[in-house]
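In: compute the structure for the input listed below.
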Amino acid sequence: MARKARSLPARAAVTAAVTGVLVAGVSACGASADDDAHPDHRSFALHGRTLTVDSDDAGLEIVAAKGNKAGTVQVTRWFEGKVVVGGGPTVSWSFQDDRLRLRMHCSGLIADCSAKYRIEVPQGVGVDVDEGNGSVRAHGFADALGIHTSNGEVHVTDSTGPLDLRSDNGPIRAEAAASRVHAETSNGPVDLTLGRVPDRVDVTSDNGPVTVALPRAAYHVVKAESDNGGVSVSVPRDDRSPHTVSADSANGKVTVRTAN
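Out: The predicted structure follows:
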């Protein structure tokens, strides 16, 4: 289902022109989904135990909702946008085979659009997120949670299920009690604070510092390395421990410490 944007107040903008030709795709910053006072809402029937979220360009907040009706995914959408010389901006959502597909079309001489979603998932359901351009926040999951964004921050809180967190360009943060954590970013810091002793932690950053804060226990530190930065490991170490930690950065300090 597509929705056209409401008219917005005029903004000052810089117009780009080439003799005899208008060049599409010039963007102006300023639109904010937070300005949408009348968000849209939809409910989708979930048939399995895993929800896939496929989004091209939006901020996502995904929560495991205690009061959510079993088998139903509740989605709220905020959107603001304006296009000068081009088609009207639109957003759409669809749901098939337990895949929620979120799309935004915003192109023209001057294109200024912003979308965000709150996705409420029944407890007992795992989530797999593929985000093209936008931040992803997730809260309250006891089942497996996988998040990949090509450009944006990943932030997970209050979750106990296994975490697989990836960002091609953006920081990764987690304050959780997960038993297993994989966190990987090509450009950005990784900061994990775990509230219970994990079975396995595997963290990598190609460009950014890595910090892993762990409950007091003995750990088998498989690797703690940095190609360009300091390394500090202050947790008790025991190569016989079943709790393993691997943390490395190609460019940034690596810290593995006991949580305060």
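In: switch to C-alpha atoms for all contacts and neighbour counts from now on
Out: Fine.
In: and the nearest residue to Glu225 once chain neighbours are set aside, which helix or strand is it part of?
Out: Spatial nearest neighbour of Glu225, excluding adjacent residues (Cα to Cα, 6 or more residues apart in numbering): Asp248 at 4.7 Å. Using DSSP states H and E, Asp248 falls within strand 244-249.
In: now tell me what touches that strand from outside.
Out: Contact with strand 244-249 is made by 199-210, 212, 219-228, 254, 256, as judged by Cα atoms under 8 Å, 6 or more residues apart in numbering.
In: tally of neighbours for the residue nearest to Glu225?
Out: Residues within reach of Asp248, counting by other Cα atoms under 10 Å, total 25.
In: ok, Val127 next?
Out: That count, for Val127 with other Cα under 10 Å as the rule, works out to 21.
In: still on that earlier bit, what separation is there between the residue nearest to Glu225 and Leu194?
Out: Using Cα to Cα, to the nearest Å, Asp248 is found at 18 Å from Leu194.
In: so who does Ser205 touch?
Out: By Cα under 8 Å, 6+ apart, the residues touching Ser205 are Glu184, Thr185, Ser186, Asn187, Gly188, Pro189, Val190, Asp248, Ser249, Ala250, Asn251.
In: surely Asp128 touches Ile62?
Out: No. Contact criterion Cα atoms under 8 Å: Asp128 and Ile62 do not qualify, at 10.6 Å.
In: could you also give me the structure for this second sequence? I'd like to compare it with the first:
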Amino acid sequence: MGMRPHTVLALGGVAILAVAATGCSPDGTPANTVVESKMFDFSGDSLTVKSDSADLQLVAADVKGVRVTRQVSGTKVGGEIESGWKLEGGVLTLSLDCTGLSVNCGAKYTVKVPRDVAMTAENGKGLVEATGFTADFSAKAGDMRLSDLSGPHLDLEGRDGTIEGDRISARSVTVASRNGDNELNFVSAPDLVDVRSQDGDVRLGLPEATYAVDTAAKKGDITVDVMKDDTSDHAVRIHTRNGDIVIGKREAP
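Out: Model (predicted):
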């Protein structure tokens, strides 16, 4: 059974569309799911998105303002499932709160933002996905899946999860990872890649060029399969405490 539209409300000129899933829909949306969308007025050049446990999907798009779609699903017995969203002072806060004796819930927020907005994403326990941004991008989260990021600077802080980046063309990339593997594939030679990892493997796929390479691993193997030149303008520094380091040619698209 598919989605069933419920109500469209006009609140202060902002449209909210609510849809409920009462069974398994053709697009795979789980049962007991409520889908809502809201457009926020926004004209700034930078945006911070904060969440504690809901998954975040950040999409650069041809939009005016910030469009948010949330999917909240779950079951409850003697409990409450509450979600919230607000945009104040350039900070978009997206929340999910599950309380009660027997509550099982989850949420995913899809956020569409103008392409040239500088983004900061902070997610305590959930996933951050991002694609298509052309300005600076930074994220602090567990798992990250990133693609087609071409802004000047990419700054990532991983906690307990994997970081995956594909078709990256940022000039400067810094990664600090606590516990989890890191894999980044570049479509253009970066000026700087600096990765510091405590526990986890690090894999870089780089275009053909010469690189000034600095690697160190206390416990782990190191494999470097790119042309090295200590005077190169393209610097790669990878230091790990416990994990392998692999630097090679980028994977074919």
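In: got a TM-score for the pair?
Out: TM-score of the superposed chains, computed with TM-score structural alignment, normalised by the length of the second structure, equals 0.84; 229 aligned residues with a Cα RMSD of 2.3 Å.
In: re earlier: keep only those of the contacts of Ser205 of the first structure that are in strands.
Out: Glu184, Thr185, Val190, Asp248, Ser249 (DSSP state E).
In: quick one, strands of the stretch 1-150 of the second structure?
Out: Using DSSP state E, counting those that start in this stretch, the strands of the stretch 1-150 of the second structure run over 3-11, 14-21, 33-40, 46-51, 55-61, 66-88, 91-114, 118-123, 128-131, 137-141, 144-147.
In: count of residues packed around the counterpart of Val246 of the second structure in the first structure?
Out: With TM-score structural alignment as the criterion, the equivalent of Val246 of the second structure in the first structure is Thr255. Neighbours of Thr255 of the first structure under the rule other Cα under 10 Å: 23.
In: same question, the one 4 residues further on
Out: Look at Ala259 of the first structure: counted by other Cα under 10 Å, it has 14 neighbours.
In: still on that earlier bit, from Tyr117 of the first structure, how far off is the match of Val246 of the second structure?
Out: Counting by Cα to Cα, the gap from Thr255 of the first structure to Tyr117 of the first structure is 34 Å.
In: repeat that for Val222 of the first structure.
Out: For Val222 of the first structure, the distance to Tyr117 of the first structure (Cα to Cα) stands at 39 Å.
In: more crowded one of these two?
Out: Using other Cα under 10 Å, the more surrounded residue of Val222 of the first structure and Tyr117 is Tyr117, with 22 against 14.
In: for the more buried one, which residues are in contact?
Out: Counted by Cα under 8 Å, 6+ apart, Tyr117 of the first structure has contacts Ala58, Gly59, Leu60, Glu61, Val75, Thr76, Arg77, Trp78.
In: which position in the second structure pairs with the third one?
Out: What it means is Leu60 of the first structure. Counting by TM-score structural alignment, Leu60 of the first structure corresponds to Leu56 in the second structure.
In: from what I can see Ser150 of the second structure touches Ala130, true?
Out: No. Using Cα under 8 Å, Ser150 of the second structure makes no contact with Ala130, being 11.7 Å away.
In: who touches both of these two?
Out: Common contact partners of Ser150 of the second structure and Ala130 (Cα under 8 Å, 6+ apart): none.
In: neighbour count: these two, which is higher?
Out: Between Ser150 of the second structure and Ala130, Ala130 has the larger neighbour count (other Cα under 10 Å), namely 24 against 21.
In: and the gap between the more buried one and Gln57 of the second structure?
Out: Distance from Ala130 of the second structure to Gln57 of the second structure, by Cα to Cα: 6 Å.
In: measure Thr29 of the second structure to Thr7 of the second structure for me?
Out: Thr29 of the second structure sits 19 Å away from Thr7 of the second structure, going by Cα to Cα.
In: quick one: the counterpart of Asp158 of the first structure in the second structure from Ala139 of the second structure, how far?
Out: Residue pairing (TM-score structural alignment): Asp158 of the first structure is matched to Asp148 of the second structure. Distance of Asp148 of the second structure to Ala139 of the second structure, given as Cα to Cα: 15 Å.
In: repeat for Thr75 of the second structure
Out: According to Cα to Cα, Thr75 of the second structure and Ala139 of the second structure sit 31 Å apart.
In: what of Val226 of the second structure?
Out: Using Cα to Cα, Val226 of the second structure is found at 28 Å from Ala139 of the second structure.
In: how about the helices in the stretch 151-260 of the first structure?
Out: Counting by DSSP state H, counting those that start in this stretch, the stretch 151-260 of the first structure forms no helices at all.
In: and stretch 40-52 of the second structure, how far out from the chain's middle?
Out: Relative to its chain's centre, stretch 40-52 of the second structure lies at 14 Å (Cα atoms, centre = their mean, to the nearest Å).
In: now do it: distance from first to last residue.
Out: Termini of stretch 40-52 of the second structure sit 20 Å apart (Cα to Cα).
In: ok so, going back, Val226 and Ala139 of the second structure: who's more crowded?
Out: The neighbour count for Val226 of the second structure versus Ala139, taken as other Cα under 10 Å, is higher for Ala139 (23 against 18).
In: enumerate every residue touching the alignment partner in the first structure of that one.
Out: Mapped onto the first structure by TM-score structural alignment, Ala139 of the second structure lines up with Ile147. If you count contacts by Cα under 8 Å, 6+ apart, Ile147 of the first structure has them with Asp128, Val129, Asp130, Glu131, Val136, Val154, Asp164, Leu165, Arg166.
In: could you rerun that using 10 Å?
Out: 52-53, 127-131, 136-138, 154-156, 163-167, 183 (Cα atoms under 10 Å, 6 or more residues apart in numbering).
In: ok, the match of Val246 of the second structure - contacts?
Out: By Cα under 10 Å, 6+ apart, the contact list for Thr255 of the first structure reads 191, 209-213, 224-226, 230-235, 247-248.
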